[in-house]
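Undergrad: Need the 3D shape of this:
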Amino acid sequence: MDYHVKSLDLADKGKLRIEWASMSMPVLNKIKERFRKERPLDGVVLGACLHVTTETAALVQTLKAGGASVYLCASNPLSTQDDVAASLVKHDEIPVFAIKGEDNETYYEHLRAVLDAKPTITMDDGADLVSTLHKERKELLDKIIGGTEETTTGVIRLKAMAEDGVLRYPIIAVNDANTKHLFDNRYGTGQSTLDGIIRATNRLIAGSIFVVCGYGWCGRGVAMRAKGLGARVIVTEVDPLKALEAVMDGYEVMPLEEASRIGDFFCTVTGDIHVIRKEHFLNMKDGAIVANSGHFNVELDLEGLEDVTKEKRIIRDFVEEYTLNNERRIYVLGQGRLVNLAAAEGHPSSVMDMSFANQALCAEYMVKQGSALEKKVYGVPEEIDKEIARLKLESMGIRIDTLTEEQAKYLSSWEMGT
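TA: Next up is the predicted model:
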């Protein structure tokens, strides 16, 4: 079996950590039980480009239980948990190509290693696997049934590909499922981002000015958790509706030009490029801490920062100190990559339970329906979304009401009024 991980000596530690995460993933465990019996993915070669974490391990184990031959690489150079990668190779015989801290060249070598397996379904997080496939390995495209995409950034890229008419197979936007973005993006990103910032810096959040750039579901989560820890939260936005919502939620809203002068912590969660630019870095006060929790590190203009920097050093793990030409010091966390995975362990497993349940069930859906779909980006089928929510509630011991016959009739009719 071909693979590339840091060391198989880490495998036993990784196995225990995967077991610990799986304990909080009851929905995915139920799906795994059914997959093991029904084998809906028999014959599928599944190429996955995901964050190689304990939760991802539980997902790929589920996919393998369903009959798929899974090949896995990392979707971010700093998000790999090396012991997990080793465990999947040694204990599950799943080819993994991922090493924490790999350089850009190795990152793309790993993507190509997954594509060498000639996948029939892709499972992406950020769309690097799909875009590399479309650019470099077009001969493989005709055999692909379909794919799934995990994150906001990837969905944006894939919709752009579909709009340009270059997307060659259907893809389900798992990120857009209610049981994904309403929970994973908000509660998962919210908690894990603050976790990453605190682990990297050991600085007190209470009493600080915390600037959140972007008020999508991830930004909502980060703002909520920073406020909960006692920060004064400022939101920056370009969308007037989201900005208005942030105001109504009790946050200050202002342009980044103004916020950059007063913030203690900055975190980007927009999915766009160069949100914090050279002029913003120059505005920041001495000691400002800058992090990114969007998928790619392009949200921070690090080249622009280098242009105005006279000295640089690593002062703590995942903390890089930039001394600017104006003598102020700026601290960038995790090389500007996803701080929740670069400096911490990513989302808690109980929230990834729903996200990865979506991935597993959408892979099954693609096997059954992929040949009938157009070459575009689809939402998660409503029945899958609702089934995952139902299973999650059931696992939590929570029961809900059902409509009476009279209520159902009322909601489906137009005759009855006041």
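
Undergrad: For the rest of this, base every contact and every neighbour count on C-alpha atoms.
TA: Will do.

Undergrad: now the strands for the stretch 101-250 of the chain?
TA: For the stretch 101-250 of the chain, strands defined by DSSP state E, counting those that start in this stretch occupy the ranges 121-124, 146-149, 171-173, 209-213, 232-236.

Undergrad: Also the stretch 251-400 of the chain?
TA: 252-253, 265-268, 288-292, 309-316, 319-324, 329-333, 377-379.

Undergrad: And the first one, what does it pack against?
TA: Applying 3 or more Cα pairs under 8 Å, 6 or more residues apart in numbering; DSSP states H and E, one finds that strand 252-253 makes contact with strand 232-236, helix 240-248.

Undergrad: what's the answer for the third one, then?
TA: Secondary-structure packing of strand 288-292 (3+ Cα pairs under 8 Å, 6+ apart): strand 265-268, strand 329-333.

Undergrad: Count the neighbours of K285 for me.
TA: A count of neighbours around K285, defined by other Cα atoms under 10 Å, yields 16.

Undergrad: next one: G417
TA: Neighbour number of G417 under other Cα under 10 Å is 6.

Undergrad: now S208
TA: For S208, the neighbour count with other Cα under 10 Å is 19.

Undergrad: Repeat that for G165.
TA: By other Cα under 10 Å, the residues close to G165 number 11.

Undergrad: distance of it from T122?
TA: 19 Å (Cα to Cα, to the nearest Å).

Undergrad: cool, and V166?
TA: For V166, the distance to T122 - Cα to Cα - is 16 Å.

Undergrad: please give me the structure for this one as well, since I'd like to look at both together:
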Amino acid sequence: MGLLRDPALADDGALKIEFAAGRMPVLADLTRRWAESRPLRGQRIAACLHVTTETANLCRALIAGGAEVALCASNPLSTKDDVAASIQRDIGAEVFAVHGCDRETFYRQVAGTLDSLPTLVIDDGADLTATIHNERPELLGEITGGTEVTSTGVLRLRNMAADGALRYPLLPANDAVTKHLFDNRYGTGQNTIDGILRATNVLIAGSTVVVAGYGWCGKGVAMRARGMGAEVVVTEVDAVRALEAKLDGLRVLPMREAAGLADIVVTTTGNRDVITTEHMKLMRDGAIIGNSGHFDLEIAVAELTALATGRRQIRPHCVEYTLPGGNRIILLAEGRLLGQAAAEAHPAEVMDMTFATQALIVRHLAEHAGELAPGVHPVPHEIETEVAQAKLAAYGIEIDELTERQREYLGGWQTGT
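TA: Got it, this is the predicted structure:
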């Protein structure tokens, strides 16, 4: 059953899951209510997610709601082996996740999860969805819908829909404000800096940090780096985002100019070849590069490996490459998702909102998927409102409500100057 590094690690994982649960009040309340109402009874859920303590608590909610859950890792370096063992032993999901596995084993884990014959899919990067459509089309008859939690995955799904290839309805959790505004900005911002510090222990203050991409993730990284005393330079291909970075007080340059200034470069674009070996040749000796996009394509790692005249691991998640000219480049976490691989992913307080949103989307799909055509559909606004209100209540925060007169004004058009 499942595929784990060592089931005996479960005791350690259980303590970490319990610690995270205490910081996820919205999801905990949902779990309590679902244990009574069982809105997911009869559903088989295949999930491809980072196997962390926060994901464990999502699995708990889904199983409390009546679902059977099979879980595989969405990134081999983000898996926590002790957490994976506890999810299977204590929570009851079937888990296929081994930290640091090779590509063949990664896709064996994906295949094992799909062998559960899912009716609903939860994806992070669209690997399950793509595998189902490309290699396991026989599963499509049972699957009524799915959801995707990351920007890169949503891009893949929209491209599938545009090509007419997507065969069931998808609700992108990443499009929900309660996900991208908080998870991408505050979660990615914090865990990326955390990953840099754990891997290198460098001083951020006084350094020049180049952030490639000024979407929500890039904004979060830039905000945290600037708050720690770095000079932040942004690179962009989008004119509006570049202008936003400028008006936020940041320097905006093309990568060919920014590369030579950088002490640290972080990619957050969701695209490929953002840092090439041509950029690396322009970097100063000892420049540090890392990626906070979902896939390990943003940094040209294979080309760097081929170009380098020397390679040595100098710290965990920290490999030094020597270029032909003698300059050294420090690559973090193999070019994979830095905050997940070298640190401990998003804080539980942020994932509380993301996974509560995800769980409510799954419930919505279980109840309404038959009404939705194949394609990418917006997340219902009431789901975002429910999560936001619950999170405010957990913080003990009250907000104002519109009066009836205000509602009438906002709904009308005749009152003017």
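
Undergrad: rewinding a little: would you list the strands of the stretch 251-400 of structure 1 in JSON lines and tack on mean neighbour count?
TA: Shown next, in JSON lines, are the strands of the stretch 251-400 of structure 1 (neighbours: other Cα atoms under 10 Å):
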{"stretch": "strand 252-253", "mean neighbour count": "18"}
{"stretch": "strand 265-268", "mean neighbour count": "26"}
{"stretch": "strand 288-292", "mean neighbour count": "26"}
{"stretch": "strand 309-316", "mean neighbour count": "13"}
{"stretch": "strand 319-324", "mean neighbour count": "21"}
{"stretch": "strand 329-333", "mean neighbour count": "24"}
{"stretch": "strand 377-379", "mean neighbour count": "18"}
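
Undergrad: Identify whichever of those strands lies nearest to I171 of structure 1.
TA: strand 377-379 (4.9 Å; Cα to Cα).

Undergrad: buried set for stretch 242-260 of structure 1?
TA: By neighbour count on 16 or more other Cα atoms under 10 Å, the buried set for stretch 242-260 of structure 1 is 242-243, 246, 251-254, 256-257, 259-260.

Undergrad: And for stretch 203-220 of structure 2?
TA: Buried residues in stretch 203-220 of structure 2, counted by 16+ other Cα under 10 Å: 204, 207-220.

Undergrad: before we move on, back to that, V166 and T122 of structure 1: which is more packed in?
TA: Set V166 of structure 1 next to T122 and count neighbours by other Cα under 10 Å: T122 wins out with 27 against 13.

Undergrad: Need the nearest residue in space to the more buried one, chain neighbours excluded.
TA: Among residues not flanking T122 of structure 1 along the chain, G147 sits closest, at 4.4 Å (Cα to Cα, 6 or more residues apart in numbering).

Undergrad: And that neighbour, how close does it get to S371 of structure 1?
TA: 12 Å.

Undergrad: Same question for H347 of structure 1.
TA: In this view, H347 of structure 1 and S371 of structure 1 are 33 Å apart by Cα to Cα.

Undergrad: Looking at the two, which one has more neighbours?
TA: When H347 of structure 1 and S371 are compared for neighbours, H347 comes out ahead with 22 against 14, by other Cα under 10 Å.

Undergrad: what about the nearest residue to that one once chain neighbours are set aside, neighbour count?
TA: Nearest residue to H347 of structure 1 in three dimensions, chain neighbours excluded: G188, at 4.8 Å (Cα to Cα, 6+ apart). Neighbour count of G188 of structure 1, defined by other Cα under 10 Å: 24.

Undergrad: wait, G188 of structure 1 sits on V351?
TA: Yes. If you go by Cα atoms under 8 Å, G188 of structure 1 and V351 touch, sitting 6.2 Å apart.

Undergrad: neighbours around D195 of structure 1, how many?
TA: Counted with other Cα under 10 Å, D195 of structure 1 comes out at 21.

Undergrad: what sits against it?
TA: 340, 344 (Cα atoms under 8 Å, 6 or more residues apart in numbering).

Undergrad: The closest residue in space to S87 of structure 1 that isn't next to it in sequence and E105 of structure 1, how far apart?
TA: Excluding its sequence neighbours, the residue lying closest to S87 of structure 1 (Cα to Cα, 6+ apart) is A11, at 3.9 Å. The gap separating A11 of structure 1 from E105 of structure 1 is 25 Å, by Cα to Cα.

Undergrad: Between the two, which has more neighbouring residues?
TA: A11 (20 against 8).

Undergrad: following whichever strand or helix holds the more buried one, which helix or strand shows up next?
TA: In this structure, A11 of structure 1 sits in helix 11-22 according to DSSP states H and E. Using DSSP H and E, the helix or strand that directly follows helix 11-22 of structure 1 along the chain is helix 26-38.

Undergrad: which helices and strands sit right next to that next one?
TA: So helix 26-38 of structure 1, by 3+ Cα pairs under 8 Å, 6+ apart, packs with helix 54-65, helix 349-369, helix 382-395.

Undergrad: what does that helix correspond to over in structure 2?
TA: Counting by TM-score structural alignment, helix 26-38 of structure 1 falls onto residues 25-37 of structure 2.

Undergrad: For that stretch, buried residues please.
TA: 25-28, 30-31, 34-35.

Undergrad: Pull the distance from it to the chain's centre.
TA: 23 Å (Cα atoms, centre = their mean, to the nearest Å).

Undergrad: The residue nearest to T122 of structure 1: neighbour count?
TA: Close neighbours of G147 of structure 1, defined as other Cα under 10 Å, add up to 28.

Undergrad: Tell me the spacing between the nearest residue to T188 of structure 2 once chain neighbours are set aside and A230 of structure 2.
TA: Distance criterion Cα to Cα, 6+ apart; nearest residue to T188 of structure 2, sequence neighbours excluded, is C217 at 5.8 Å. Note on C217 of structure 2: its distance to A230 of structure 2, by Cα to Cα, is 17 Å.

Undergrad: A97 of structure 2 now?
TA: A97 of structure 2 is 37 Å from A230 of structure 2, where distance means Cα to Cα.

Undergrad: So for the two, which residue has more residues nearby?
TA: Counted by other Cα under 10 Å, A97 of structure 2 and A230 do not tie: A97 has more neighbours, with 34 against 21.
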